[in-house]
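[1] sharing a model that was predicted from the sequence below.
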Amino acid sequence: MELEVRHLRVICAIAETGSLTRAAAALRLTQPGLSTQLRRIEGLLGGPLFERRTSGVVPTAFGQVVLTRARAVLPTIDELMDAAALAARAEPGPRHFRLGSVNAPLLGGLLTALRELHPAARLTSRGQGSPVPLVDDVAHGRLEAAVVGDSPGYELPARPEVVLHPVVTEPVFVALPAAHPLAARGEVDLADLAEEAWASPHPDDDRTREYWCATFLAAGHRMHTVHEVDGRLLLELVRSGHAVSLCQPTFEELPGIAVRPIAGSPLHYRHLLAWHRDGPLADAGAALAAHAAAAYRTATARSRVYRRWLAEHRA
């Protein structure tokens, strides 16, 4: 994890409100989610930023140093972002559409659809681990649209400027080492995964890890995450037999990795398309969402395990 501008805004909001609860409301986050994020920021910076008191929170001496610099930096960054957005809108020539996406199989279809609608437009995109900053970027005009997602009970906070259009809700599967005994089964019980060593992405403000752990606890089990990794490193740990991990059902099996459904489908994830309510893609939003759904169906067709699961459950 690296320090980001949004982390500086979190620190300043907590200092200005003097309360995690009020800061969470101002940032459109939950209080537990903000507390988790603050702990991660403090771990990244190397010390506690706030002292908890009965009346609220106050900056530590270390926190005052960080706040002084954050308050000096943020206005300059805001001016830069506003100037860049204004320049992009005023720039002559082809239109420019900026897209964002979490790790989901929808961005390709979205780009294809935009290319058909605006053949001369310039298209750029960037990935992000958490959907929360992507929604914020759409709200402030830094992105025209974004592929985002959330989990049941941990839905993304509503933003009046942003349309969050559901595309599909899917079950969450498990990725196992191919030699793992559970890989021989057609599906895996949650109870059989309780004592496994888990590899999971770093906790983020979308609260996905919190949802996973809460689901395990509700079933009377614990999810023991011993490796906080993502991307290729996560896959290597699974492939080498050191961990199991949760994954999207459209994840295509790789050599050494087996993907299996979880019995009863206790975990779900919802894919959404976000666009600004008054932005340049507002009129095309529903059509773009349909193309995103088509891209999802294409990804589904590539997954042998998911195709079989869908056939059984639709029957």
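    The structure has been received and is ready for your questions. Because the structure is a prediction, the values reported are computed rather than measured.

[2] switch to C-alpha atoms for all contacts and neighbour counts from now on
    Fine.

[3] quick one: R260 and R307 touch, right?
    No: in this structure, R260 is not within contact of R307 by Cα atoms under 8 Å, at 11.7 Å.

[4] more neighbours, the two?
    Using other Cα atoms under 10 Å as the criterion, R260 and R307 rank with R260 on top: 25 against 15.

[5] show me what contacts the more buried one?
    F173, V174, A175, L176, A183, R185, G186, E187, V188, V305 (Cα atoms under 8 Å, 6 or more residues apart in numbering).

[6] what's the separation between it and P249?
    Note on R260: its distance to P249, by Cα to Cα, to the nearest Å, is 8 Å.

[7] shared neighbours of those two, anything?
    Joint contacts of R260 and P249 (Cα under 8 Å, 6+ apart) are F173, V305.

[8] next one for the comparison:
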Amino acid sequence: MELELRHLRILLAIAEAGSLSRAAAALMLSQPAMTTQLRRIEASLGQALFERSARGVVPTRAGELVILHARDAVASADRIRGRRLRSAAGPEPVTVGGSSGPFLGHLAIHLPAVLSNPVSFVQCATTGEAMSRTADRSIAAGCMIELDGFGMTPPDGVVVDVIGLEPVVVVLPVGHPLARQERVDLAGLVGETWLLPPHDPGCDDYGALVEACGAAGFAPCVSSLRIGQVGILCDLISQGAGLTLLQGSARSREGVVMRRLVGDPLLGRHLLALHRESPLIGARPLLLSLVRDAFDSRCAKPD
């Protein structure tokens, strides 16, 4: 079997997801189909590329080398495609939206350089809003974050790619007794007050916190105060009003520290969503390449 770009994308998806099932979901394949494809790729190369374990899959030494070259090959192909899109795309204006995360800013810098379409960018208040606007095509593509296992089912017609998983961090005031620890045990936060953002139909922050704290042996005390602005949240935390959870790629702010939790019990899933009839659906490989660049440069990966 001769390796094609689609095979290389499968290897990259598996390496980034750390799981055949998550990679299959990201590429909209069944897990048996993903397993069959991986076996064919490994057979064509004559060696195993991933080691299987109860926690998922990790590249072998040979696999790491193949993935390195695959990433370069796919990135080169996407750049070539981007140049073709720039010359062939029509003048239809497009809008790209996003909720929290590093992707929207990265696209705002790099996407206009490879599209001839006039492109604008809009900030969405929540993951649910970004997904809804992608579904009704008021935005051509949406970048968003959900908590792993606590997101929403994509609406009909929307294609969702999982860009990667990132550990969720706890935000503490600098004077907190645990602020100097490299990692914080969630069980050590019994009795703390938690500040959460407003209800988001695309991401159940409350349910995720309750489940994680329950696994740690306690029920969290959640404030009735819901704040959506990260700056205001961090200002309240710096004054001792409580704690909150953020993505590890969030910008650090004065008066607070961000610490990973022991065992990373909560993970954020960075997503790119497009409607199948979006004017950017043909540019999906290019968009994926750009947001994966942002993820690799800004986001920590689970251990």
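    All right, it came through fine. Predicted, not measured: the structure shown is a model, and the values here were computed from it.

[9] ok so, going back, strands - which of the contacts of R260 of the first structure land there?
    Applying DSSP state E to the contacts of R260 of the first structure, the entries found in strands are F173, V174, A175, L176.

[10] could those residues be laid out in TSV, adding neighbour count?
    Below are those laid out as TSV (neighbours: other Cα atoms under 10 Å):
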residue	neighbour count
F173	26
V174	21
A175	25
L176	28
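
[11] tell me the one of the residues you listed nearest L193 of the first structure?
    Nearest to L193 of the first structure among these: V174, at 9.2 Å, using Cα to Cα.

[12] with adjacent residues omitted, what lies nearest to the closest one?
    Leaving aside its chain neighbours, V174 of the first structure sits nearest to L246 (4.4 Å; criterion: Cα to Cα, 6 or more residues apart in numbering).

[13] where exactly do the strands run in the stretch 1-150 of the first structure?
    Assigned by DSSP state E, counting those that start in this stretch, the stretch 1-150 of the first structure shows strands spanning 50-53, 56-59, 96-101, 122-127, 145-150.

[14] now the first one: which residue numbers in the second structure?
    Against the second structure, there is no aligned range for strand 50-53 of the first structure (TM-score structural alignment).

[15] run the chain-centre distance for that strand.
    With Cα atoms, centre = their mean, to the nearest Å as the basis, strand 50-53 of the first structure stands 29 Å off its chain's centre.

[16] what's it packed up against?
    Helices and strands touching strand 50-53 of the first structure, by 3 or more Cα pairs under 8 Å, 6 or more residues apart in numbering; DSSP states H and E, are strand 56-59.

[17] now do the strand it packs on: distance to the chain's middle.
    Using Cα atoms, centre = their mean, the offset of strand 56-59 of the first structure from its chain centre is 29 Å.

[18] buried ones in stretch 223-233 of the second structure?
    For stretch 223-233 of the second structure, the neighbour count (16 or more other Cα atoms under 10 Å) marks V230, L233 as buried.

[19] please pull up the equivalent of L67 of the first structure in the second structure.
    In the second structure, L67 of the first structure lands on no residue (TM-score structural alignment).

[20] L67 of the first structure and R270 of the first structure, how far apart?
    Distance, L67 of the first structure to R270 of the first structure, using Cα to Cα: 36 Å.

[21] then G141 of the first structure?
    G141 of the first structure sits 24 Å away from R270 of the first structure, going by Cα to Cα.

[22] these two: who's more crowded?
    Using other Cα under 10 Å, the more surrounded residue of G141 of the first structure and R270 is G141, with 21 against 16.

[23] so what corresponds to the more buried one in the second structure?
    That one, G141 of the first structure, aligns with R137 by TM-score structural alignment.

[24] now do the contacts for its match.
    By Cα under 8 Å, 6+ apart, the neighbours of R137 of the second structure are H275, S278.

[25] and the residue nearest to I262 of the first structure when sequence neighbours are not counted, how many neighbours?
    Leaving aside its sequence neighbours, I262 of the first structure sits nearest to V188 (Cα to Cα, 6+ apart; 4.8 Å). V188 of the first structure: 19 surrounding residues under other Cα under 10 Å.

[26] pretty sure V188 of the first structure sits against L182.
    Yes: counting by Cα under 8 Å, V188 of the first structure touches L182, with 6.6 Å between them.

[27] so the residue nearest to V174 of the first structure: helix, strand or coil?
    strand (DSSP: H, G, I helix; E, B strand; the rest coil).

[28] which stretch among the strands of the stretch 1-150 of the first structure comes nearest E210 of the first structure?
    Using Cα to Cα, the nearest of the strands of the stretch 1-150 of the first structure to E210 of the first structure is strand 145-150, at 11.7 Å.
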